[in-house]
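Engineer: with the sequence up front, the predicted model follows.
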Amino acid sequence: MTLDALMLSRIQFGFTIAFHIIFPAFTIGLASWLARLEFEWLRTGNYLYKNLYKFWVKIFAVSFGLGVVSGIVMSYQLGTNWSRYSEFGGNVLGPLIAYEVITAFCLEAGFLGIMLFGWDKVGDRLHFLSTCLVALGTLISAFWILSANSWMQTPAGFRIENGIALPVDWWQIIFNPSFPIRYAHMVLGCFLTTAFAVGGMSAWMLLRHPHDAPEAKLAGARTSLSMAMWFAVVMVPVQIFIGDAHGLGVLKHQPTKLAAIEANWERTANMPLLLFAIPDEKAEKNHYEIGIPKLGSFVLTHSFDGVVPGLKDVPPDQRPPVWPVFFSFRIMVGIGFLMLGLSLWSLYLRWRGTLFTNRPFLYAAMLMTPSGFGAVLFGWFVAEIGRQPWVIYGLLRTADAVSPVAAEAVATSLVTFMVVYAFIFGFGSYYLAKLLRRGPDPVETMPGEELGKMPKRPFSVPSESLEGGPGRRALPAE
């Protein structure tokens, strides 16, 4: 591997996007989770849901801010490190990114202040509307970003004129062949990321207290864990089904990527499902294969006799790196089945009435806290590395998209990013851990009495002074 300007630019973009994606993957789902909590608060008048909202909205605010900071950097890189890519595809991709800013980011930014600071300053319904619009903004943002990225995977609705891609049909550009299923797969992945993060953090809070602790200390964690696991039980199987449909799309539109995912060298029918192998790109074969006969063809084509493309169908210079794509896909799928196992376990324990007291399950849920982030990251590794050597599939090679900049300049900016990111995200992670350690405020169930103290500032933590706040709502008599 030569550390020239091309390789350093790829490392830098991979580094920044890997940091960035973990925050939208969390906040997209968390915004909708907050909308659900506030809906339950308005529907039932149960102060528990409002307490949970006020706890998780702090996590959302910090994560949202870190996501914005890391996202801005990537936009600049398109001009500094990838100017030829911007020149070739800017007429198509530029408007899509602009639509994301105009329709989504402005919507989020416009109502985020009311969502964070509007309690007791605006009516309950207006505050709920603000939360819903912020959640909608995150979904619209994902819509445009996934549309742009999917166009890079399966370009459509354009023409090439003087070596530049020009738009012809915006409907085909936006709703390109891979976009609908990729959007559904990504958004549901974000929701599951939030569900397992919330469930794992709630399990950790329950493990910190004995199961017979006062209900006021455990109610919030129990409610969060229960809601997260119900969502996972329903949606993990749906995500597996969507992932299967996504695989059929990759087979149709990006056969070489699919061949790399399966480390399949020869076009063949009756292909085994490889559980493990060591791909050897020089020898064009695999070592130490462990597989299930014929099942690979069935999974990929829904027929045991289905023909699966091979890497040898294209010249070596048109193949993606096999090793990272092959293993990243299997890690992602493995995480998905671990999610399924934990979800079914929670369903069994719920039936037994021991969901909140089974310590092995709580430890397993806690260990699964980062599982969604891992699945999203490894999924993106498959999508982006599997597209190589193309930055726009079949049209523009990555090597032809890089800016004419010196390797030293890219190396300097890469090191600078690493230092700055370590500083910013180190403090951000420390603050998030401090908020999580506190957990939701306990809720007293005595009707008509003061329900404790509110933080003096919206993002106060336990060490800071507290004071009572106006507009408290007592629980209805039980």
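Structural biologist: Received it, and whenever you're ready, just let me know what you need. Residues are numbered from 1 along each chain as shown.
Engineer: all contacts plus neighbour counts: C-alpha atoms, from now on.
Structural biologist: Will do.
Engineer: what residues sit buried inside the regular element (helix or strand) spanning residue 49?
Structural biologist: Per DSSP states H and E, residue 49 falls inside helix 47-80. Residues 47-64, 66-67, 70-71, 74, 77-78, 80 are the ones in helix 47-80 that count as buried (16 or more other C-alpha atoms under 10 Å).
Engineer: residues near residue 155, how many?
Structural biologist: When neighbours are counted by other C-alpha atoms under 10 Å, residue 155 registers 22.
Engineer: I'd say it and residue 176 touch.
Structural biologist: Yes: between residue 155 and residue 176 there is a contact at 6.7 Å, judged by C-alpha atoms under 8 Å.
Engineer: what is the burial count for residue 464?
Structural biologist: Residue 464: 10 neighbours (other C-alpha under 10 Å).
Engineer: revised request: answer the last question for residue 230.
Structural biologist: Using other C-alpha under 10 Å, residue 230 is surrounded by 16 other residues.
Engineer: surely it forms part of a strand?
Structural biologist: No: counting by DSSP: H, G, I helix; E, B strand; the rest coil, residue 230 is located in no strand; its state is helix.
Engineer: hold the first one in mind and look at this next one:
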Amino acid sequence: MPGLTALELARIQFGFTISFHIIFPAISIGLASYLAVLEGLWLWRQEPVYRDLYHFWSEIFAVNFAMGVVSGLVMAYQFGTNWSYFSAFAGSITGPLLTYEVLTAFFLEAGFLGVMLFGWNKVGPGLHFFATIMVALGTLISSTWILASNSWMQTPQGFEVIDGRVVPVDWLKVIFNPSFPYRLAHMTIAAYLATALFVGASGAWHVLRGRATPPVRTMLSMAMWMVLVVAPIQIFVGDQHGLNTLRHQPAKIAAIEGHWEKASGESVPLILFGIPDMTAEKTRYAIEIPYLGSLILTHDINGHVPGLKEFAPEDRPNSTVVFWTFRLMVGVGMLMLLLGLWSLYLRWRGDLYDSKLFLRFATAMGPAGLIAILAGWLTTEIGRQPWVVYGVMRTKDAVSNHSALALSTTLIVFIVMYFAVFGTGVSYMLKLVAKGPQPFDDLPPHDKGQSRRPARPLSAVSGNITPSVNLSRQKEA
């Protein structure tokens, strides 16, 4: 690819693969917990609607989980192929953390996944529920270790550099580094929100097509309750994460805000929109709200926020990119809050399943959680630049000695293969969503994935993806 260096191509390749990968674990985290809730409600209330929803979403979980595993393997190999100097420098910390993830989370999920997907009529209800809980717990443990590793790269501590390599001296400080609690909470809540929006969008889509069956109404209702409760919590956690980032990565905050300099004694305005110019060292066409920047970023109307000019040019993140990715994330978050409040108003009026405008909005918000996750990851990872380990190792020193031609070729191969493989997988998963939930007892024996002998996660999916009801619009009874 002309005009791009090997470093830029390696970063693009890793960014491309992680962008594909992250959507699958996010949905797996949310769906696994959702399945545990559904099965718990079924065991408690014995209402068929929860059993039917469990089997419907377990099929989608199986497809999503399989794609998450496959896409994650590619990323792991890239640490050795494209970032070998980083692996040599920091592998004594990142290697064990990723190993702990495999030994605790992946083995836990693998051990109970077969029981969860294929054991409905083969084990007792208590054991099956326990297996579902263990799979859900495994997804949360997995995210814990992954975020511990990534957070250490953002706010490293508990180590020494000896003979040009990182040596851990305090594992508790390595794992519980300053940004870890905030980033773990922020990402986990984001996964729950993304899943709730996905579930809610599927429910709204079915209602719009006249399929307001009890399972469809139930999953739409549960999803809207989740959005209503969790969206404000995410805003609070995001605010606390911002305070932590200002303390430990002030250059990232300056880049996010498009803030270049501050005269002594003046409050910082909030720049709503603008175009940060890294060459001219200013934000063009800025639309500002006086004092609000200091109030939001420091919780003090006179609080100091450093400008990008306070950092050497070679230490500045690309403000032009993170300025907009951050605003995309926040903007989508505000739409989530609006969706939750609107659902509460309609629920109070008794119109939750009747407002076509709301249902269309809920359907359109289906991918919003994943968009926010991608925008947030771009913000935090590009905002860390030019460091791969913040303040310790620069990204340019971490990349392997590959030619631009080799990286261009592999990047093109990745793009073609990813869109072919995962495009097919996502399409299949959406067809399962379009099929809609149906009574589990009405399935023929050969279609009951929960009753068959385990082979692989995708075996849990019934072969028939034809919608269970007519696709034409029907009036709700």
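Structural biologist: That came in fine, so what should we check first? Everything quoted here is computed from the prediction, not taken from an experiment.
Engineer: care to give me the TM-score?
Structural biologist: TM-score for the superposed chains, counting by TM-score structural alignment, normalised by the length of the second structure: 0.93, backed by 453 aligned residues with a C-alpha RMSD of 1.5 Å.
Engineer: next, residue 289 of the first structure: secondary structure please.
Structural biologist: Assignment for residue 289 of the first structure (three-state DSSP): strand.
Engineer: map it onto the second structure.
Structural biologist: In the second structure, the residue matched to residue 289 of the first structure (TM-score structural alignment) is residue 286.
Engineer: how about residue 426 of the first structure?
Structural biologist: By TM-score structural alignment, residue 426 of the first structure lines up with residue 423.
Engineer: one more: residue 388 of the first structure?
Structural biologist: Per TM-score structural alignment, residue 388 of the first structure is aligned with residue 385.
Engineer: residues touching that match, list them.
Structural biologist: 315-318, 394-395 (C-alpha atoms under 8 Å, 6 or more residues apart in numbering).
Engineer: over to residue 34 of the first structure?
Structural biologist: 53, 56-57, 131.
Engineer: and which of those is nearest to residue 266 of the first structure?
Structural biologist: residue 56 (50.5 Å; C-alpha to C-alpha).
Engineer: relative to residue 220 of the first structure, how far out is that closest one?
Structural biologist: 11 Å (C-alpha to C-alpha, to the nearest Å).
Engineer: how about residue 167 of the first structure?
Structural biologist: From residue 167 of the first structure to residue 220 of the first structure the distance is 51 Å (C-alpha to C-alpha).
Engineer: neighbour count for those two, which is higher?
Structural biologist: Remark: of residue 167 of the first structure and residue 220, residue 220 carries more neighbours, 24 against 18, as counted by other C-alpha under 10 Å.
Engineer: show me which pair in the contacts of residue 385 of the second structure is furthest apart.
Structural biologist: Every pair of those checked by C-alpha to C-alpha; the farthest is 318 and 394, at 14.7 Å.
Engineer: who has more neighbours, those two?
Structural biologist: residue 318 (21 against 17).
Engineer: quick one: map the more buried one onto the first structure.
Structural biologist: Per TM-score structural alignment, residue 318 of the second structure is aligned with residue 321.
Engineer: residues touching its match, list them.
Structural biologist: Taking C-alpha under 8 Å, 6+ apart, we find residue 321 of the first structure in contact with 260, 385-386, 388.
Engineer: quick one: the helices in the stretch 251-400 of the second structure, in order.
Structural biologist: Using DSSP state H, counting those that start in this stretch, the helices found in the stretch 251-400 of the second structure span residues 292-298, 319-349, 356-364, 368-382.
Engineer: if I look at residue 395 of the first structure, how far off is residue 258 of the first structure?
Structural biologist: 19 Å.
Engineer: who has more neighbours out of the two?
Structural biologist: Neighbours were counted for residue 395 of the first structure and for residue 258 using other C-alpha under 10 Å; residue 258 has more, 27 against 14.
Engineer: out of the contacts of residue 321 of the first structure, which is nearest to residue 441 of the first structure?
Structural biologist: The closest of these to residue 441 of the first structure turns out to be residue 385 (C-alpha to C-alpha; 44.1 Å).
Engineer: burial check on the closest one, number of neighbours?
Structural biologist: Around residue 385 of the first structure there are 21 residues (other C-alpha under 10 Å).
Engineer: before we move on, what about residue 411 of the second structure?
Structural biologist: 20.
Engineer: map it onto the first structure.
Structural biologist: So, by TM-score structural alignment, residue 411 of the second structure is matched to residue 414.
Engineer: test my guess that its match contacts residue 10.
Structural biologist: No: look at residue 414 of the first structure against residue 10 with C-alpha under 8 Å: they stay out of range, at 10.4 Å.
Engineer: in the second structure, what residue corresponds to residue 253 of the first structure?
Structural biologist: The alignment partner of residue 253 of the first structure in the second structure, by TM-score structural alignment, is residue 248.
Engineer: measure that match to residue 391 of the second structure for me?
Structural biologist: 10 Å.
Engineer: what does residue 342 of the second structure give?
Structural biologist: 44 Å.
Engineer: again, but for residue 80 of the second structure
Structural biologist: From residue 80 of the second structure to residue 391 of the second structure the distance is 22 Å (C-alpha to C-alpha).
Engineer: what do you get for residue 186 of the second structure?
Structural biologist: Distance from residue 186 of the second structure to residue 391 of the second structure, by C-alpha to C-alpha: 23 Å.
Engineer: the two: who's more crowded?
Structural biologist: Using other C-alpha under 10 Å as the criterion, residue 186 of the second structure and residue 391 rank with residue 186 on top: 22 against 16.
Engineer: please, which helix or strand holds the more buried one?
Structural biologist: helix 180-208.
Engineer: also residue 228 of the second structure?
Structural biologist: Per DSSP H and E: helix 214-248 holds residue 228 of the second structure.
Engineer: list the buried residues in that helix.
Structural biologist: So for helix 214-248 of the second structure, counting by 16+ other C-alpha under 10 Å, buried means 215-228, 230-232, 234-235, 237-246, 248.
Engineer: now stretch 8-22 of the second structure
Structural biologist: 9-22.
Engineer: secondary structure element for residue 167 of the second structure?
Structural biologist: strand 165-168.
Engineer: quick one: that strand to the first structure mean distance?
Structural biologist: For strand 165-168 of the second structure, the mean deviation from the first structure after alignment is 0.5 Å (mean C-alpha distance after the TM-score superposition for the first structure).
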